[in-house]
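Participant: got a predicted model here, sequence first, then my questions.
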Amino acid sequence: MIDWPLAELLPHAGDMILIDEVVAFDEEQIHTRLTVTPGGLFNLANGAMPAWVGVELMAQSVAAYAGCQARVRGEAVELGFLLGSRKFECNVEQFAAGSLLQIHALRSLQDDNGMGVFECRLTGPGIEAFARLNVYRPPHAAEYLNEGART
C-alpha cells in the first residue's frame, strides 16, 4: 500500500475520489482497490454501483498512476483527460455494496505529447471488466485549459 493520500495523487476532490487506495505501482502499471459502499455519489438505491462506473474507476486508477509517477519525480500532479474507452466489457450490470473491487491498469503506449493508452482490468467477487482507455495529459494543462477561454 502507498502512504500518499489519494487527494495528493488525483486532481479530484471529496466525493469524486472513488478509489480507496493505491496498492502498488511501478513504471508501467498500477494496482488500486475500493470497497463499494452504499450512499456513494453514483450508487443506486440498493447501495450497488452501476457497472458503467467501472470506466471512471479505471480512469481514476490511471490518474493515480500519473500522480504516483509525478510524486516519484518530485513534480506537481497535473490534470489529465479521459478521451475515451474501447471495448468496455463487464459481466455484471452492477457492483454490489460491500464488494471489494481491484483495478489493474497497464500502460501500453505513452508518447512525448501526452497521449497514452492503458489496458485496464477490474475484478471482484464474480466480476470481470476490461477496457482500453485513451488518455491525454497536456504538457501545460493550465495553459491548455485557458486556450479555450480566449476564443
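Facilitator: Ah, there it is.

Participant: C-alpha only now, for contacts and for neighbours.
Facilitator: Noted.

Participant: so how far is the longest helix belonging to the chain off the chain centroid?
Facilitator: The longest helix of the chain (DSSP state H) is helix 53-73. Relative to the chain's own centre, helix 53-73 is displaced by 5 Å; criterion: C-alpha atoms, centre = their mean, to the nearest Å.

Participant: same for it, what does it pack against?
Facilitator: strand 21-25, strand 29-35, strand 81-90, strand 100-110, strand 115-124, strand 127-136 (3 or more C-alpha pairs under 8 Å, 6 or more residues apart in numbering; DSSP states H and E).

Participant: following the third one, which helix or strand shows up next?
Facilitator: This means strand 81-90. As assigned by DSSP states H and E, the chain's next helix or strand after strand 81-90 is strand 94-95.

Participant: other SSEs contacting that following strand?
Facilitator: Applying 3+ C-alpha pairs under 8 Å, 6+ apart, one finds that strand 94-95 contacts strand 49-50.

Participant: which residues does the strand it packs on contact?
Facilitator: 36, 42-44, 93-97 (C-alpha atoms under 8 Å, 6 or more residues apart in numbering).

Participant: which one, of the helices and strands packed on helix 53-73, ends up nearest to Leu145?
Facilitator: strand 81-90 (11.2 Å; C-alpha to C-alpha).

Participant: which strands or helices does the closest one pack on?
Facilitator: Looks like strand 81-90 contacts helix 53-73, strand 127-136 (3+ C-alpha pairs under 8 Å, 6+ apart).

Participant: alright, now check it against this:
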Amino acid sequence: MTLPKSDWAKLIPHAGSMCLLDEVVAWDATSIHARTQSHGAIDNPLRSDDRLRALHLCEYGAQAMAVHGGLLARAAGGTAAPGYLVSLRDVDLRVARVDDLAGLLDVHAERLLGGEGSWQYAFRVEHAGALIASGRAAVIVTTRA
C-alpha cells in the first residue's frame, strides 16, 4: 500500500523541497508511517550552517500529521482544512543532528484527538530501527469561509 509523493503531495501546503517526506508506507484511520531521505539533501530548506539539527524532526512529524489529515479527508470525499501547528509537548531528541545519518528515516504519527477545530498527534522518528525523536503536537484548524 505504499503511496508515492505524487499521490498525496497536493493534499498538503508544503511544496518543492519543503515537502520533506518521500513516501507513505502505510496509513489507517488513526496513524501513518512515512519514509524519507530528505534529511541528507544539501538543499533541505531547514539546513543551516551546513547542518540539519534534530529539532527539525518535529517538522517531519508535523508533515506526517498533515499528510494523514489530507488522506483522511480525501477518503471521506473532501479536502482537509488548513491548520496551524500551535504546540509541541514532551519532545525527546536523542541525537544532535540528522544530516549525517545515512539511509532512510521512518516517520510515524498517531492521531490522539481529532475534531472539527483541532488535532493532537504523537509522533516519532526512527533511523535504522532506533528512536531518534518523539513528541506530541497540536494543530488548530482554520475556519473556512
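Facilitator: Structure received. Quick caveat, the model's predicted, so the values are computed rather than measured.

Participant: now the angle from the longest helix of the first structure to strand 29-35?
Facilitator: Angle, helix 53-73 of the first structure to strand 29-35, by axes from the mean of the first three to the mean of the last three C-alpha atoms, to 10 degrees: 130 degrees.

Participant: residue range for helix 53-73 of the first structure in the second structure?
Facilitator: The aligned range for helix 53-73 of the first structure in the second structure is 56-76, by TM-score structural alignment.

Participant: in that stretch, what counts as buried?
Facilitator: 56-72 (16 or more other C-alpha atoms under 10 Å).

Participant: follow-up on the earlier one: tabulate the helices and strands packed on strand 81-90 of the first structure in TSV, adding columns for distance to Ile2 of the first structure.
Facilitator: Below are those laid out as TSV (distance: least, C-alpha to C-alpha, whole Å):
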stretch	distance to Ile2 of the first structure
helix 53-73	9
strand 127-136	23
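
Participant: for those, which one sits closest to Met115 of the first structure?
Facilitator: strand 127-136 (4.5 Å).

Participant: related to what we said a few turns ago, next, format the contacts of strand 49-50 of the first structure as TSV and append neighbour count.
Facilitator: Below are those laid out as TSV (neighbours: other C-alpha atoms under 10 Å):
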residue	neighbour count
Val36	21
Phe42	16
Asn43	19
Leu44	16
Glu93	12
Gln94	18
Phe95	26
Ala96	23
Ala97	18
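
Participant: against Tyr136 of the first structure, how distant is the most centrally placed residue in the first structure?
Facilitator: Compute the mean C-alpha point of the first structure, and by C-alpha atoms, centre = their mean the closest residue is Gln60, 1.7 Å away. For Gln60 of the first structure, the distance to Tyr136 of the first structure equals 13 Å [C-alpha to C-alpha, to the nearest Å].

Participant: next: Glu119 of the first structure.
Facilitator: Glu119 of the first structure sits 15 Å away from Tyr136 of the first structure, going by C-alpha to C-alpha.

Participant: residue in the second structure paired with Phe25 of the first structure?
Facilitator: So, by TM-score structural alignment, Phe25 of the first structure is matched to Trp27.

Participant: which one of the helices and strands packed on strand 81-90 of the first structure lies nearest to Glu147 of the first structure?
Facilitator: Ranking these by distance to Glu147 of the first structure, with C-alpha to C-alpha as the measure, places strand 127-136 first at 16.0 Å.

Participant: off-centre distance for the helix or strand just after that closest one?
Facilitator: The helix or strand immediately downstream of strand 127-136 of the first structure is helix 141-150, counting by DSSP H and E. Using C-alpha atoms, centre = their mean, the mean C-alpha position of helix 141-150 of the first structure is found 23 Å from that of the whole chain.

Participant: now tell me what touches helix 141-150 of the first structure from outside.
Facilitator: By C-alpha under 8 Å, 6+ apart, helix 141-150 of the first structure touches 78-80, 138.

Participant: now stretch 105-120 of the first structure
Facilitator: With C-alpha under 8 Å, 6+ apart, stretch 105-120 of the first structure has contacts from 28-31, 58, 61-62, 103-104, 121, 130-139.
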